[in-house]
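Asker: Mind folding the following:
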Amino acid sequence: MRTIGQALAQNLVDRGVEVVFGIPGVHTIELYRGIEGSEIRHITPRHEQGAGFMADGYARVSGKPGVVFVITGPGLINTLTPMAQARADSIPMLVVTGVNRRDSLSKGLGLLHELPDQLGLSQTVSKHAEQVASAEALEGALHRAFAAMEGRPAPVHLEVPTDVMPLPGPSAVTSLPSSDPILPDLSLVAARLAEAKRVVILAGGGCRTENFALTQLAEKLDAPVVQTVNARGLMHGHALTVAASPSLASVRALIEDADCVLALGTELGPTDYDMYATNTYPQMENMIRIDICADQLARHEAVLTAVGDLKHCLPMLAEMVARKAPNDGAERAAQARAAAMEEVTALGLGYDAFISQIEDLRAALPHAVMVGDSTQAVYAANLVYDHDRPGGWFNGATGFGALGYAIPAAIGAALADPAAPVIALMGDGGAQFTLPELGVASDENLPILFVVWNNNAFLEIANSMEAAGIKATGCHPGAPDFSAIAAAYRLGFKRTTPEALSQVLAEVLPLSGPMILEVDMSA
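Answerer: Have a look, this model is predicted:
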């Protein structure tokens, strides 16, 4: 007899799931009966928040949904933060949990891990949440969950009551449903672009898999391409690339000088377009938007919109658009890049030095996946930095903005693409949110370079408090001895200064396993 837990695992295998991130507990034991002997690789994080962030990093690099198995109650609650980060950044994630037996739900009986309404709680951050209450309901629930991750991707949640998991499951998996891609009519978009003389393209995370088509379109239009954080790595080193934040005055000037703005796969969110919280946006004349989500398109005024997946729409549009005679696109892009770097340097926060260090890391490990936390080096590079791998620059400093993202998300990224160099970027404060997940890197012997800028502070917050005339309170938690942490988790370790970073990188690379590289900021 095949149980529901076993049927669920087989259904996941049939849908291409290869890795599950989970921490087993008494309320999920029957789910693990399905994993035993299956083709699924199970990764055991040290905390459910780590499981969720690992699934996030895995999904971004693999292009497949990240799958999480966690227990009822606290397991789900600990996963809500990663789910919210994934929701903000349009990342597909399937969270499977237990829930107490059906006859106890919502009765307040005081059962272990009981919540008043677990499903209702998850619905605050998930795109779809459903309870699997019987064997007959399993496949339909999985169909709906995976369908919900199509369109604009997001986390989804399925809960299985403990008294349902061991029941006899469906005898066979039915054929999986398929859906045709959304293919809008882009003729009006192409016509508008043909009329424009000074186009600027805004490339968002929806473009991150379409480097060739974006390059082709930009060259045909002679259009500078401004990249949001989740689009960095596209068109690396290209004369039309503006890998700088549209929150900067210099980049806003480029956008406002355009007679047509083509916004592709970007929600135009303030963490990209108004990170200084001025409640102002660049003025965008004749904005055209293409996005997979109709709701997003309705949130900002545009002269023309089209609903569609950029995986299909970008190549279509690049083929449709006629090549314009080269004008001054490359010159406008170069001026914006130079002005953006001057603007960041003038902030006086040392961001130019951080950007230089990130570039040293890129030079030492070309085409690496760089996964960042909320830390000054990442804030700096989010303002101005041109990465060299499409889809290879992402971090928790935008969108939901969760600390503790870098370590587990980098582990997920390394598991998704074992051939890719992976670098995790963090400060000493953020590292301590998910420090135990280093044990997973050790267990799996993943050659990840964990770079920790150690200033013994939440320095960005301390600076912000002092700038507001408030004494920096609660901003100086003591940092651990990172060399001892590395030894405890069987990781390599090296300490350096910002000035010696490039030299030290040459000494420690290539990696044979995970390593902590501490950048001492005390001098």
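
Asker: from here on, contacts and neighbour counts on C-alpha atoms
Answerer: Fine.

Asker: Check which helix or strand Glu518 maps to.
Answerer: In the assignment (DSSP states H and E), Glu518 maps to strand 515-520.

Asker: Which elements pack onto that strand?
Answerer: strand 448-454, helix 482-488, strand 492-496 (3 or more Cα pairs under 8 Å, 6 or more residues apart in numbering; DSSP states H and E).

Asker: Please work out which of the ones you listed is packed deepest.
Answerer: Of all the helices and strands packed on strand 515-520, strand 448-454 carries the top mean neighbour count, a mean of 25, counting by mean count of other Cα atoms under 10 Å.

Asker: those strands in the stretch 1-150 of the chain, which residues are they?
Answerer: Remark: strands assigned in the stretch 1-150 of the chain by DSSP state E, counting those that start in this stretch are 19-22, 41-43, 66-70, 93-99, 128-131.

Asker: nope, the stretch 151-300 of the chain is what I meant
Answerer: With DSSP E, counting those that start in this stretch as the criterion, the stretch 151-300 of the chain has strands spanning 155-161, 199-203, 225-227, 241-242, 260-264, 287-291.

Asker: To His113, which of the helices and strands packed on strand 515-520 lies closest?
Answerer: helix 482-488 (31.6 Å; Cα to Cα).

Asker: tell me the contacts of Cys207?
Answerer: 214, 231, 264-265, 310-311, 314 (Cα atoms under 8 Å, 6 or more residues apart in numbering).

Asker: From Gly37, how far off is Ala148?
Answerer: The gap separating Ala148 from Gly37 is 29 Å, by Cα to Cα, to the nearest Å.

Asker: neighbour count winner among those two?
Answerer: The residue with more neighbours, out of Ala148 and Gly37, is Ala148; 19 against 9, by other Cα atoms under 10 Å.

Asker: the helices in the stretch 151-300 of the chain, which residues?
Answerer: For the stretch 151-300 of the chain, helices defined by DSSP state H, counting those that start in this stretch occupy the ranges 187-195, 211-221, 249-256, 270-273, 294-297.

Asker: Pull the number of nearby residues for Thr278.
Answerer: Thr278: 9 neighbours (other Cα under 10 Å).

Asker: for Lys494, what are its contacts?
Answerer: The neighbours of Lys494, taking Cα under 8 Å, 6+ apart as the test, are 483, 515-518.

Asker: Show me just the buried residues among those.
Answerer: 483, 515-518 (16 or more other Cα atoms under 10 Å).

Asker: Specify which member of those residues is nearest to Thr280.
Answerer: Nearest member of these to Thr280, counting by Cα to Cα, is Glu518, at 37.9 Å.

Asker: pretty sure the closest one is touching Val452, no?
Answerer: Yes. The pair Glu518 / Val452 is scored as a contact, 4.8 Å apart, by Cα atoms under 8 Å.

Asker: So which of the strands of the stretch 151-300 of the chain is nearest Met83?
Answerer: strand 155-161 (5.9 Å).

Asker: Please generate a structure for the following sequence too, so the two can be compared:
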Amino acid sequence: MAADGEEDVETVTGVALLADALRSQGVEWVFGVVGIPVTNIAPALQDAGIGYIGMRNEQAASYAASVVGYLTGRPGCCLVVTGPGLIHALPGIANAHVNCWPLLVVAGGCDQDQIGMGAFQEWPQLEDCSRCKYAVRLETLESIPFHVEKAVRSSLYGRPGPSYIEIPGNMTSDAVPITRIEQVLPCPPPPMSLADPAAVQRAVSLLRSAQRPLVIVGKGVAYAFAEHEARSLIVPRRLPFLPTPMGKGVLSDAHPLCVSPARSRALQEADVILLLGARLNWILHFGLPPRFSRDVKIIQVHLI
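Answerer: Here you go, the predicted structure:
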């Protein structure tokens, strides 16, 4: 109620700000386990039109949210409580980091006036999330839309990965005059990055001169929805290809150009290898002999 002679001021709570900010940035699904201090966030998400799915464990929630990020190209969101809730979600965060999947994790934190005093389930959560592409502990209600947009942008731009937002418990119920909230526009799609034309010409020339070329199709092709482009390159030119485990399905394993049954020989004898959205990690023996020829030339196309 306003005092005599004063006008009523419309206010908005921290949970409503958070839900509206997530919705405006294109977050459609949130997976989580609610409890103190994030209990009231779940209904606020539903009021904002966001689908909330309660899970039995935060680890499953973080995995589910990261898979949404991989399948849709937009970050799924995971909601967890303070301390153990965030700790249980770390496997999904690590998985998103290693696999380059966009993910947004929202965790409750202890009240701002209780930091360092042994608050309920207090834990150094920002430190645990230091490998995230963006990690922040909210300080003011007014900053919520800004940090949500920045977290989503960071998870998508460049090589995708996880972002982390921590909301102190007191901020979930605190309110601020709506006139103090600045509108933040939705994060635009990641900018298109192009290779140096000279490097493309060298790659084309190398492929044309190859005697035993091989294309390795990685998960980046699927993530970039580049199935048509990959097929248009491989099939007309009859280039032998080898899918990585997560590159399967871009072209059928039953395709006559698929050399999976002769994987070891194909890797050992190829003189030029084109990596499409794949990395030379343990799955591909790091690109080293004796699995690869010592003289092999490798063209790597980064898609994520």
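
Asker: Superpose the two chains and report the TM-score.
Answerer: Scored by TM-score structural alignment, normalised by the length of structure 2, the superposition of the two chains gives a TM-score of 0.84; 281 aligned residues with a Cα RMSD of 2.3 Å.

Asker: Is it possible to get the helices and strands packed on strand 515-520 of structure 1 out as TSV so that each row also shows distance to Ala223 of structure 1?
Answerer: As requested, these are arranged in TSV below (distance: least, Cα to Cα, whole Å):
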stretch	distance to Ala223 of structure 1
strand 448-454	36
helix 482-488	46
strand 492-496	41
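
Asker: Determine which of these approaches Ile29 of structure 1 most closely.
Answerer: Of all those, helix 482-488 sits nearest to Ile29 of structure 1, with 29.7 Å by Cα to Cα.

Asker: corresponding residues in structure 2 for the closest one?
Answerer: Helix 482-488 of structure 1 corresponds to no residues in structure 2, going by TM-score structural alignment.

Asker: same question, stretch 296-305 of structure 1
Answerer: Against structure 2, stretch 296-305 of structure 1 falls on no residues (TM-score structural alignment).

Asker: how long is stretch 231-242 of structure 1 from one end to the other?
Answerer: Note: stretch 231-242 of structure 1 ends 11 Å apart using Cα to Cα.

Asker: Pull out the buried residues from that stretch.
Answerer: 231-236, 239-242.

Asker: Show me which pair in those residues is furthest apart.
Answerer: Among these, Ala231 and Ala239 lie farthest apart (Cα to Cα), at 16.5 Å.

Asker: So which elements touch the longest helix anywhere in structure 1?
Answerer: Criterion DSSP state H: the longest helix present in structure 1 is helix 329-346. Helix 329-346 of structure 1 sits against strand 241-242, helix 249-256, helix 351-364, with contacts defined as 3+ Cα pairs under 8 Å, 6+ apart.

Asker: try 10 Å
Answerer: strand 199-203, helix 211-221, strand 225-227, strand 241-242, helix 249-256, helix 351-364, helix 376-383 (3 or more Cα pairs under 10 Å, 6 or more residues apart in numbering; DSSP states H and E).

Asker: That one corresponds to what range in structure 2?
Answerer: Aligned by TM-score structural alignment, helix 329-346 of structure 1 falls on no residue of structure 2.

Asker: where's the residue nearest in space to the middle of structure 2 relative to Val30 of structure 2, distance?
Answerer: By Cα atoms, centre = their mean, structure 2 has its centre lying nearest to Pro102, at 1.0 Å. Separation of Pro102 of structure 2 from Val30 of structure 2 (Cα to Cα) stands at 13 Å.

Asker: Also Val235 of structure 2?
Answerer: Taking Cα to Cα, one finds Val235 of structure 2 at 40 Å from Val30 of structure 2.

Asker: Which one of these two is surrounded by more residues?
Answerer: Val30 (27 against 15).

Asker: my guess is the more buried one meets Ile53, correct?
Answerer: Yes. In this structure, Val30 of structure 2 is within contact of Ile53 by Cα atoms under 10 Å, at 6.2 Å.

Asker: Quick check: neighbours shared by these two?
Answerer: 42, 46, 61, 64, 78-79 (Cα atoms under 10 Å, 6 or more residues apart in numbering).

Asker: re earlier: for the helices and strands packed on helix 329-346 of structure 1, give me a markdown table that also has distance to Val422 of structure 1.
Answerer: Below are these laid out as a markdown table (distance: least, Cα to Cα, whole Å):
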| stretch | distance to Val422 of structure 1 |
| --- | --- |
| strand 199-203 | 24 |
| helix 211-221 | 20 |
| strand 225-227 | 22 |
| strand 241-242 | 24 |
| helix 249-256 | 29 |
| helix 351-364 | 11 |
| helix 376-383 | 15 |
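
Asker: Which of these sits closest to Ala487 of structure 1?
Answerer: That would be helix 351-364 among these, by Cα to Cα, at 23.4 Å.

Asker: What angle do helix 376-383 and that closest one make with each other?
Answerer: 90 degrees (axes from the mean of the first three to the mean of the last three Cα atoms, to 10 degrees).

Asker: From the chain's centroid, how far away is helix 351-364 of structure 1?
Answerer: 21 Å (Cα atoms, centre = their mean, to the nearest Å).

Asker: Could you tell me which of the contacts of Cys207 of structure 1 remain contacts in structure 2?
Answerer: Compared against structure 2 with both residues aligned by TM-score structural alignment, their matches' Cα atoms under 8 Å, those retain 214, 231, 264-265.

Asker: Among those residues, which one sits closest to Asp272 of structure 1?
Answerer: The closest of the kept ones among the contacts of Cys207 of structure 1, once distances to Asp272 of structure 1 are taken by Cα to Cα, is Ala231, at 10.9 Å.

Asker: quick one, what contacts the aligned residue in structure 2 for the closest one?
Answerer: In structure 2, the residue paired with Ala231 of structure 1 according to TM-score structural alignment is Gly247. Counting by Cα under 10 Å, 6+ apart, Gly247 of structure 2 touches 216-223, 276-278.

Asker: How about Ala467 of structure 1?
Answerer: So Ala467 of structure 1 contacts Ile461 (Cα under 10 Å, 6+ apart).

Asker: Mind checking the strands of the stretch 151-300 of structure 1 for the one nearest to Phe354 of structure 1?
Answerer: When those are compared (using Cα to Cα), the closest one is strand 241-242, at 18.6 Å.
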